[in-house]
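*Asks:* no FASTA, just this:
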C-alpha cells in the first residue's frame, strides 16, 4: 500500500482510488504520515449513504498515530455500483479481499450504523485480518419493531411517496422526543430531510438493496474475538443501547459505553465524548474510567440494561378508534402509550393485519401505526412517524402525559409543575 501524505480535509471531495476484485469496484482513499507506513491502519466503513467527507474530523485526529483508509464497497457511500445480489457476508468478504490485494497488515475497522454490521461480520469471518474493532449503531436488525419499520420504508417507496419515506427515515435516525437533550438543530434536520427527498433513482435502488440485505440477514452465528469497543447513543431508538450491550456481551473481549445525550448519530452529535474512548482504544491503551459525557457499563451488567427507553402508561384518554386502510373504523382502548408505540385492545375479533392502520386519539391527528404482535392481552403497536405534523403533535401529547404524571423526563425526575414549565409553548 502506498499512502498519500498530504492530507487536507478538502481532498475527501476528490475522486477516490479504485480497486477491482472480480466484477466488483471498491473505492478508497488512504493517508498516513509517510507513504510506506507498516502500522495497522484504521479502516472507516460508514453508513450506507455516508460520504468520505463525514469523517474529515476523525481522519485529522487519527493521522498522527495511524494510517487511515476510507473504503466504499459496491453500493455504499459514494460507490454507485449496484450490488443487489451481494449479501452482507459477501460484502464483508470483499473487505478481506481488499486487505489481501493491497497487502495490508491486520486493520482496525470503525463501523458506523449500516457499516457496523459489515465491520462486525468481517471481524467474525476473517479474524486474522482484524486487529481491533470499533462499532457504533450496531445494525443487527433482530428486533421486530426495527424490521417492521424498515419493511414499511420499502413499502412507502414502492408507493412512490418520497416525502413520507424521507420523514420516516429522519425520525428513525434522529429521536424526535429527545431533540432538547441531543441538541440537533432544526437546520441539520431540514438538510437531512431535503437530502432524502432528493434521492436519485439509483440512490433509491441502493437503499432498497441495502435494506433487503439487512432484512435477509439471519443474525450473527459468531462474534468478534479481537479487542472490541462498542458505543451507543443514550437515546438511540433505531439501534437501541441494550442491543449494543447484548452484542458486547457475546464478544470475546469487548468494552461498552453509552454516550450521554446522543442518539443514532452519536459520533456527530458528541464528538469530544466519543474521542475520549476511541483514541486510547485504537492505541491499545486502557480506557479512562471517568469520561465527561460517557457512561461505562461493566461486563456483568451488560445483559441487565433496561430494554424500554420510555415510560408506557395509560394515556389521559384511553378511548380511541382504529381506522383501516379502506376507511372502516373500530372502537379501541389504549392500555399503554408511549411516543414510539403502545398496547391497544379493540372490538375487531379477527387477527389484525400488520400494515394499513391509523390510530385516532382525542385531540390528535391520525397516527400511522404498525402492529408488532397480538395476544390475549391486546395488540402491541409502533408508530411509523412518517408524518412530521402528526409526530410533533404526538410528542406534545406524550410530554403533557409525562408532566401530569410526574414521570422521568430525560435522566431527571421532575415534579408535574417542573415538567410543565419546561414544556410551556403554544401547543400546550
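*Replies:* That came in fine, so what should we check first? All values derive from a computational prediction rather than experimental measurement.
*Asks:* Only C-alpha atoms from now on, for both contacts and neighbour counts.
*Replies:* Will do.
*Asks:* What about residue 218, how many residues nearby?
*Replies:* 10 (other CA atoms under 10 Å).
*Asks:* How is it assigned, secondary-structure-wise?
*Replies:* Following DSSP: H, G, I helix; E, B strand; the rest coil, we place residue 218 in the coil state.
*Asks:* so residue 276 is in which element?
*Replies:* helix 271-282 (DSSP states H and E).
*Asks:* After that helix, which helix or strand is next?
*Replies:* Next element after helix 271-282 (DSSP H and E): strand 294-297.
*Asks:* Run the chain-centre distance for the helix holding residue 276.
*Replies:* Its chain's C-alpha centre lies 19 Å from the corresponding centre of helix 271-282 when counted by CA atoms, centre = their mean, to the nearest Å.
*Asks:* Can you give me the buried ones in it?
*Replies:* 273, 274, 276, 277, 278, 279, 281, 282 (16 or more other CA atoms under 10 Å).
*Asks:* swap in stretch 66-85?
*Replies:* So stretch 66-85, judged by 16+ other CA under 10 Å, has buried residues 66-80, 82-83.
*Asks:* could you list every residue that touches residue 275?
*Replies:* By CA atoms under 8 Å, 6 or more residues apart in numbering, residue 275 lies in contact with nothing.
*Asks:* Next, find the distance separating it from residue 172.
*Replies:* 24 Å (CA to CA, to the nearest Å).
*Asks:* do the same with residue 224
*Replies:* Taking CA to CA, one finds residue 224 at 27 Å from residue 172.
*Asks:* now the helices: where do they sit in the stretch 151-300 of the chain?
*Replies:* Counting by DSSP state H, counting those that start in this stretch, the stretch 151-300 of the chain has helices at residues 162-173, 179-182, 186-197, 201-216, 241-250, 266-269, 271-282.
*Asks:* Distance to residue 229 added to those helices, as CSV?
*Replies:* Shown next, in CSV, are the helices of the stretch 151-300 of the chain (distance: least, CA to CA, whole Å):
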stretch, distance to residue 229
helix 162-173, 21
helix 179-182, 22
helix 186-197, 28
helix 201-216, 22
helix 241-250, 8
helix 266-269, 14
helix 271-282, 7
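*Asks:* looking at these, which is closest to residue 48?
*Replies:* helix 201-216 (7.4 Å; CA to CA).
*Asks:* Can you list the buried residues in the closest one?
*Replies:* Under 16+ other CA under 10 Å, the buried positions of helix 201-216 are 203-215.
*Asks:* re the thing from before, closest to residue 22 out of the buried residues of helix 271-282?
*Replies:* For the buried residues of helix 271-282, the nearest to residue 22 is residue 282 (31.9 Å; CA to CA).
*Asks:* for comparison:
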C-alpha cells in the first residue's frame, strides 16, 4: 500500500475510503476500477494493483468495510454502482476497465450494465450471476457467512483450506493474506449481504455487449466453476479461463497466470494471439 494514494472522500452522501494507484502517471492503458469481495478491505487486493504497474487502479472500501464508516441505511447494487460512478467523477475518470472478484464481481456486472459508456472491458473473477448461482460447498459457505474469519486469526487459519482451498500452500502464503485483512463492522458486513439478496444479472447479460474475461478456479469451494460456465454462456462476447488447482483465492495462488491473462485480455493488441484463448490455464 506504500505506493497508493489513500483518502477519505464524501461521495453521494457516503464517506468512503478510496485508494488510487498511478492515476497521474502517463499510460496508454485505461485505469482499472476494482470491486472487492464481501468483507474485504483495500489491502487485500493491493498486490494485484501493484502488479498491474503499467496502468492506473482505483478501488474503495464499501461502507462499514475496512476504514469506510458504517452505512446509515442499506444500499443495493444500483445505488452502489451509481456511487462508484461518482467516485470516478471525483478523480476525473471518464472510462475504465471494470474488474470484480466474488461479491464484487456481481457489482462489476451491475456497473457495466448500468454504466455501459464508462465501461470498456469487464473482468469477472471467481463470481456468479447472483441469485441463480450454483451453490458451493455448504461447509465453506457456512464459514464464509461468518465474519469471525476476519476477527479471529486462529479461526481463519483452522478453516482456511475449507474456505479458500489449499492452493496457497504453506502458512506463509496464508499468513500474508490474513495479515492484510481487517474485520468489517457487523452492520457493514450485514448490509453487503443484504445488497445482493434477490439480485441476478442473468436477464441482462445476453444484451451486454462488453468484451468480458471470466476467470475461475476449478477447485473453488465457494463459487464453483459451473458459475463461470453459466456466465460464459450468457455473455455474448465473453471468454472463460480456468486456473487449474485454483481455489477462491487463485488471484494470489496463481498470481502470475492471473495477471498474464488479465493483461492479455485488456491489451489484446500487445498479445501475440491478439486475444485471450479459451483454454485452461495451468
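*Replies:* Sure, I can see it. All of these numbers come straight from a predicted model, not from anything done at the bench.
*Asks:* Could I get the TM-score for this pair?
*Replies:* Scored against TM-score structural alignment, normalised by the length of structure 2, the superposed chains reach a TM-score of 0.78; 273 aligned residues with a CA RMSD of 3.7 Å.
*Asks:* Looking at the helices of the stretch 151-300 of structure 1, which is nearest to residue 405 of structure 1?
*Replies:* helix 179-182 (20.2 Å).
*Asks:* got the angle between the longest helix along structure 2 and helix 186-195?
*Replies:* Longest helix in structure 2, counting residues (DSSP state H): helix 77-90. Using axes from the mean of the first three to the mean of the last three CA atoms, to 10 degrees, one finds that helix 77-90 of structure 2 and helix 186-195 are set 110 degrees apart in direction.
*Asks:* what span of structure 2 lines up against the longest helix belonging to structure 1?
*Replies:* Scanning structure 1 for the longest helix, with DSSP H as the assignment, gives helix 388-405. Across structure 2, nothing matches helix 388-405 of structure 1 (TM-score structural alignment).
*Asks:* So which elements touch that helix?
*Replies:* On a contact count with 3 or more CA pairs under 8 Å, 6 or more residues apart in numbering; DSSP states H and E, helix 388-405 of structure 1 meets helix 416-422.
*Asks:* buried set for the helix it packs on?
*Replies:* Buried residues in helix 416-422 of structure 1, counting neighbours by 16+ other CA under 10 Å, are found at 416, 419, 420.
*Asks:* what's the matching range in structure 2 for that helix?
*Replies:* Using TM-score structural alignment, none of the residues of structure 2 align to helix 416-422 of structure 1.
*Asks:* Remind me what that helix packs against, helices and strands.
*Replies:* Using 3+ CA pairs under 8 Å, 6+ apart, helix 416-422 of structure 1 is in contact with helix 388-405.
*Asks:* after superposition, how close is the host helix or strand of residue 58 of structure 1 to structure 2?
*Replies:* Using DSSP H and E, residue 58 of structure 1 sits within helix 56-62. Helix 56-62 of structure 1 differs from its equivalent in structure 2 by a mean of 3.1 Å after superposition (mean CA distance after the TM-score superposition for structure 1).
*Asks:* Please tell me how far that helix is from the chain's geometric centre.
*Replies:* With CA atoms, centre = their mean as the basis, helix 56-62 of structure 1 stands 21 Å off its chain's centre.
*Asks:* For my notes, confirm residue 382 of structure 1 occurs in a strand.
*Replies:* Yes: under three-state DSSP, residue 382 of structure 1 falls within a strand.
*Asks:* Pull the contacting residues for it.
*Replies:* If you count contacts by CA under 8 Å, 6+ apart, then residue 382 of structure 1 has 145, 340, 341, 342, 369, 370, 371, 372 around it.
*Asks:* quick revisit: mean deviation, the longest helix of structure 2 versus structure 1?
*Replies:* So helix 77-90 of structure 2 averages 2.2 Å relative to structure 1 (mean CA distance after the TM-score superposition for structure 1).
*Asks:* Give the buried residues for that helix.
*Replies:* 77, 80, 81, 83, 84, 85, 86, 87, 88.
*Asks:* got it, and stretch 33-50 of structure 1?
*Replies:* 33, 37, 40-50.
*Asks:* quick one: the strands in the stretch 1-150 of structure 1?
*Replies:* 17-21, 24-31, 42-45, 68-72, 108-112, 133-136 (DSSP state E, counting those that start in this stretch).
*Asks:* Those strands into JSON lines, with extra columns for distance to residue 237 of structure 1?
*Replies:* Output for those, formatted as JSON lines (distance: least, CA to CA, whole Å):
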{"stretch": "strand 17-21", "distance to residue 237 of structure 1": "36"}
{"stretch": "strand 24-31", "distance to residue 237 of structure 1": "31"}
{"stretch": "strand 42-45", "distance to residue 237 of structure 1": "22"}
{"stretch": "strand 68-72", "distance to residue 237 of structure 1": "26"}
{"stretch": "strand 108-112", "distance to residue 237 of structure 1": "15"}
{"stretch": "strand 133-136", "distance to residue 237 of structure 1": "13"}
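*Asks:* so which of these gets nearest residue 187 of structure 1?
*Replies:* Nearest to residue 187 of structure 1, of all the strands of the stretch 1-150 of structure 1, is strand 108-112, at 22.8 Å by CA to CA.
*Asks:* and for that closest one, what span of structure 2 is it aligned with?
*Replies:* Counting by TM-score structural alignment, strand 108-112 of structure 1 pairs with residues 97-101 of structure 2.
*Asks:* Mean deviation, that stretch versus structure 1?
*Replies:* Here the mean offset of stretch 97-101 of structure 2 against structure 1 after fitting is 1.1 Å, by mean CA distance after the TM-score superposition for structure 1.
*Asks:* Touching that stretch from outside, list them.
*Replies:* Against stretch 97-101 of structure 2 from outside (CA under 8 Å, 6+ apart): 30-37, 105-108, 112, 119-127, 266.
*Asks:* can you do 7 Å?
*Replies:* Applying CA atoms under 7 Å, 6 or more residues apart in numbering, the external contacts of stretch 97-101 of structure 2 come out as 30-37, 105, 108, 119-127.
*Asks:* quick one, what contacts residue 86 of structure 2?
*Replies:* 11, 12.
*Asks:* could you check the distance from it over to residue 111 of structure 2?
*Replies:* Distance from residue 86 of structure 2 to residue 111 of structure 2, counting by CA to CA: 12 Å.
*Asks:* Cheers, nothing more for now.
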